[in-house]
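Chemist: Return a 3D structure for these sequence lines:
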Amino acid sequence: LTFVRQLRPTLAGALLLIGQVADAVATPFVGIESDRDDDFWLCHYGRRKTWHLIGTVCVVGSFPFLFTKPMGNHPSSQEAQFVYYAAFIIIFQFGWASTQISHLSLIPDITPIPHERVELNAMRYACTVASNVLVYTVTWAALGISGTDHEAQVGPPDGDVFRDIVLIVVAIGAFFSLIFHLVVRDPSRGGRRESRSRHT
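Modeler: Okay, here's the model as predicted:
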């Protein structure tokens, strides 16, 4: 934000703080709501996968806007950019909390066996590391960074490059989220009581 969008460091720091506060509020909210026994509108899909789907939609719908200029033909003021980015950061943080909390809480629902839970957590962590490496690789390739060029620094002209990087990463993430929703079965689909009776 400070290098590419030329946002003042104080505003960029405030946006970071807003994101952390939004995450701090969203995480327990999603945890509590995804544990509810209530039958709500998407409950037949499964409590965990419903919240994961909500989170995925929020992330896919907000993350690209964090790396694009505010819409309009005229340059936006610093304050207008702050409001623009703050709104999308809040949506993104809610979505991120929804996907992460529901995904993690799905593991104990899938299996009651401790070593299987450990294996699932290990696979989840391995996929997280692989996705982080992929993001860095895509960024490196898109920015054309070489090991000998230490003088290069990103700036306003790189805004379109970052937009393209984000669109690639979001498309890959959406693809794997689709696979998750098609392949993984949510044991809470029939309600918590049915899930508990199976595990006892």
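Chemist: drop to CA atoms for contacts and neighbour counts, all remaining ones
Modeler: Noted.
Chemist: This protein: strands as residue ranges?
Modeler: Under the criterion DSSP state E, the chain contains no strands.
Chemist: quick one: contacts for the closest residue to Leu53 other than its chain neighbours?
Modeler: Among residues not flanking Leu53 along the chain, Thr99 sits closest, at 7.4 Å (CA to CA, 6 or more residues apart in numbering). Contacts for Thr99 (CA atoms under 8 Å, 6 or more residues apart in numbering) come out as 51-56.
Chemist: Give me the buried entries from the residues you listed.
Modeler: 51-56 (16 or more other CA atoms under 10 Å).
Chemist: of all these, which comes closest to Ile107?
Modeler: Ranked by distance to Ile107 (CA to CA), these are led by His52 at 13.0 Å.
Chemist: nearest residue to that closest one other than its sequence neighbours?
Modeler: Nearest one to His52, counting by CA to CA, 6+ apart, is Thr99 at 4.4 Å.
Chemist: structure for this one too, so we can compare:
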Amino acid sequence: MTGGSEEDPFTKPIGRWSVFFYGVGHMLNDITASCWFTYLLLFLTQIGLSPRDAAIVMLSGQVADAFATIFTGELIDRFGHFKIWHAAGSLLVAISFSSVFGGCLPCSILHNDSLTLETFSYSMFAAIFNIGWAATQVSHMAMVNCISLNSTSRVALTSSRNAFTMVANLGLYAIALVVFGVIKAGSKEDTETQYRWIAYSSITIGCCFVVIFLMGTKEPRLRIELKQTSRARIPWVYWFRKLLYYQVAMVYLLTRLVLNVSQAYLAFFVIDDLQMDQSAKALVPAIIYICSFVVSVLLQEIPWNGRRLKAYYTAGGIIWIFCGAAILLLPRDISSFMYAISVFIGIANALMMVTAISMQSVLVGAEVGGCAFVCGSLSFLDKMSCGLALYVLQSHQTTSPRGQLNNNNQQSVYLSVTRYGLGLVPALCSFVGVAVTFFMELEAAGSLSKPLLREPLLE
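Modeler: Reported below is the predicted structural model:
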């Protein structure tokens, strides 16, 4: 087997430029998703929609995304052509995203400013945007398993992708910091102008990296060479019979809940609950993503095996549990501690996200004929759960957070929906994720190939 791995080009470590070109391929998705989860609910409530209507818009996008991932995964497994799907999805994202944050287009055409029409318009464009987003995400994630069979190189590709996710998020918050500083939101029109500029700038930057990805990354040959074999396409039932599929699905779902729900309520928390400066809704997320970027880069240099994946995921989950507890108990008069908490959140996010996605590659192993279905089905669970969680939380949200005074007339901690969304939900999801990970058998036959683990990470 050792000799076979030396001759097989798909089991050799891949080059750093290949890792780089792959890593930038999700930048458009990442920068728009960051804007989506960080500012959509805040934007919609600021322009006059009720928290429940804003939640409907968010849920419509998540549901469309969920079902699109299933269909996209099945079609990619049948016909391949990862780059075509990626390019088509990116084009749809670029066209539709500006309409999500660009104001109500039907309202302008019909000269009708009713909240019902606004809700319908934003929900429609949110669904279109998420369909394109799903096509790009599934094709990009599935490519990892078809670029290389080397387990450690697969983690390197995932780490690179996650590192550039942090770059995309930092880029968004840099743009937001400038826009919020230059354009003051004194009216609904000013608010729409703020987010329109953020959307246009994000799309421009993201499209540049999509071009770099398409030019620098070749269509994976592994999927093409297996097309004529019995492993060209694996039926869905094959995965449903594997215990590891359900374990990986649960860990990935919980990890996405941790990241997406916390991101959606971060801006609300620092502005409404802690009453920090407006710049904090860009600075606090920026600190999180700087730390995540550094950790993601460092994770590329580690030789991986199943035990290390479990250990690093557990470490990230434990850190998030402590961060969630700190957020629940953080009083307003020492709000500056949020900057310290954000450092640990950034570390935990990177540890959990890189290892959770890498567990998908362990599950797929060499069975690349079903890799797109695995990515799509897990993403379906992720989108539906996040959409429902945010809908439930936002439906109980109030437009003006209350405070509570203790016996000395001093402000005390008020456990708002925002605190639950940023603190309690991620902490509970992290705890369950760590518990599921503990019972995983990632070293089982068909997951990680042990001889590959002794090879260097990259050429």
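Chemist: follow-up on the earlier one: which members of the buried ones among the contacts of Thr99 of structure 1 occur in helices, if any?
Modeler: Residues of those located in helices (DSSP state H): 51-56.
Chemist: possible to save those as JSON lines with distance to Ala86 of structure 1?
Modeler: Below are those laid out as JSON lines (distance: CA to CA, whole Å):
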{"residue": "Trp51", "distance to Ala86 of structure 1": "22"}
{"residue": "His52", "distance to Ala86 of structure 1": "22"}
{"residue": "Leu53", "distance to Ala86 of structure 1": "22"}
{"residue": "Ile54", "distance to Ala86 of structure 1": "20"}
{"residue": "Gly55", "distance to Ala86 of structure 1": "18"}
{"residue": "Thr56", "distance to Ala86 of structure 1": "19"}
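Chemist: Those: which two are farthest apart?
Modeler: Greatest spacing in these, by CA to CA: Trp51 and Thr56 (8.5 Å).
Chemist: tell me, what's touching those two both at once?
Modeler: Common neighbours of Trp51 of structure 1 and Thr56 (CA under 8 Å, 6+ apart) are 98-99.
Chemist: which residues in structure 2 does the longest helix seen in structure 1 match up with?
Modeler: Among the segments of structure 1 that qualify as a helix by DSSP H, the longest is helix 78-110. Under TM-score structural alignment, helix 78-110 of structure 1 corresponds to residues 115-147 of structure 2.
Chemist: Show me what counts as buried in that stretch.
Modeler: Here stretch 115-147 of structure 2 shows 117-147 as buried, counting by 16+ other CA under 10 Å.
Chemist: Same question for stretch 62-78 of structure 1.
Modeler: Residues 62-70 are the ones in stretch 62-78 of structure 1 that count as buried (16+ other CA under 10 Å).
Chemist: Need the residues that contact that stretch.
Modeler: Here stretch 62-78 of structure 1 has contacts from 5, 7-8, 81, 84-85, 88-89, 91-92, 159-160, 162-163, 166-167, 170, using CA under 8 Å, 6+ apart.
Chemist: Can you tell me how far Arg47 of structure 1 is from Ser131 of structure 1?
Modeler: As judged by CA to CA, to the nearest Å, Arg47 of structure 1 and Ser131 of structure 1 stand 25 Å apart.
Chemist: and these two? which has more neighbours close in?
Modeler: Per other CA atoms under 10 Å, whichever of Arg47 of structure 1 and Ser131 has more neighbours is Arg47, with 27 against 15.
Chemist: if I look at the more buried one, how far off is Ala24 of structure 1?
Modeler: From Arg47 of structure 1 across to Ala24 of structure 1, the span is 21 Å (CA to CA).
Chemist: Same check on Val169 of structure 1?
Modeler: Val169 of structure 1 is 25 Å from Ala24 of structure 1, by CA to CA.
Chemist: now the match of helix 78-110 of structure 1, how far from the centre of its chain.
Modeler: The offset between the C-alpha centroid of stretch 115-147 of structure 2 and the centroid of the whole chain comes to 12 Å, using CA atoms, centre = their mean, to the nearest Å.
Chemist: Just the terminal-to-terminal distance for stretch 70-87 of structure 2.
Modeler: Start to finish, the residues bounding stretch 70-87 of structure 2 are 18 Å apart (CA to CA).
Chemist: quick one: contacts of that stretch?
Modeler: Contact with stretch 70-87 of structure 2 is made by 134-140, 143, 210, 214, 219-220, 223-224, 233, 369-377, 380, as judged by CA under 8 Å, 6+ apart.
Chemist: burial measure for Val364 of structure 2, as a count.
Modeler: Val364 of structure 2 has 24 nearby residues by other CA under 10 Å.
Chemist: give me every residue that touches His181 of structure 1.
Modeler: Contacts for His181 of structure 1 (CA under 8 Å, 6+ apart) come out as Lys49.
Chemist: What helices and strands are in contact with the host helix or strand of Leu253 of structure 2?
Modeler: Element membership of Leu253 of structure 2, judged by DSSP states H and E, is helix 243-268. Helix 243-268 of structure 2 makes packing contacts with helix 27-46, helix 280-299, helix 337-364, helix 371-395, helix 417-419, helix 425-438 when contacts are defined by 3 or more CA pairs under 8 Å, 6 or more residues apart in numbering; DSSP states H and E.
Chemist: Take the ones you listed and lay them out in JSON lines including distance to Met250 of structure 2.
Modeler: Below are those laid out as JSON lines (distance: least, CA to CA, whole Å):
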{"stretch": "helix 27-46", "distance to Met250 of structure 2": "21"}
{"stretch": "helix 280-299", "distance to Met250 of structure 2": "22"}
{"stretch": "helix 337-364", "distance to Met250 of structure 2": "10"}
{"stretch": "helix 371-395", "distance to Met250 of structure 2": "9"}
{"stretch": "helix 417-419", "distance to Met250 of structure 2": "24"}
{"stretch": "helix 425-438", "distance to Met250 of structure 2": "7"}
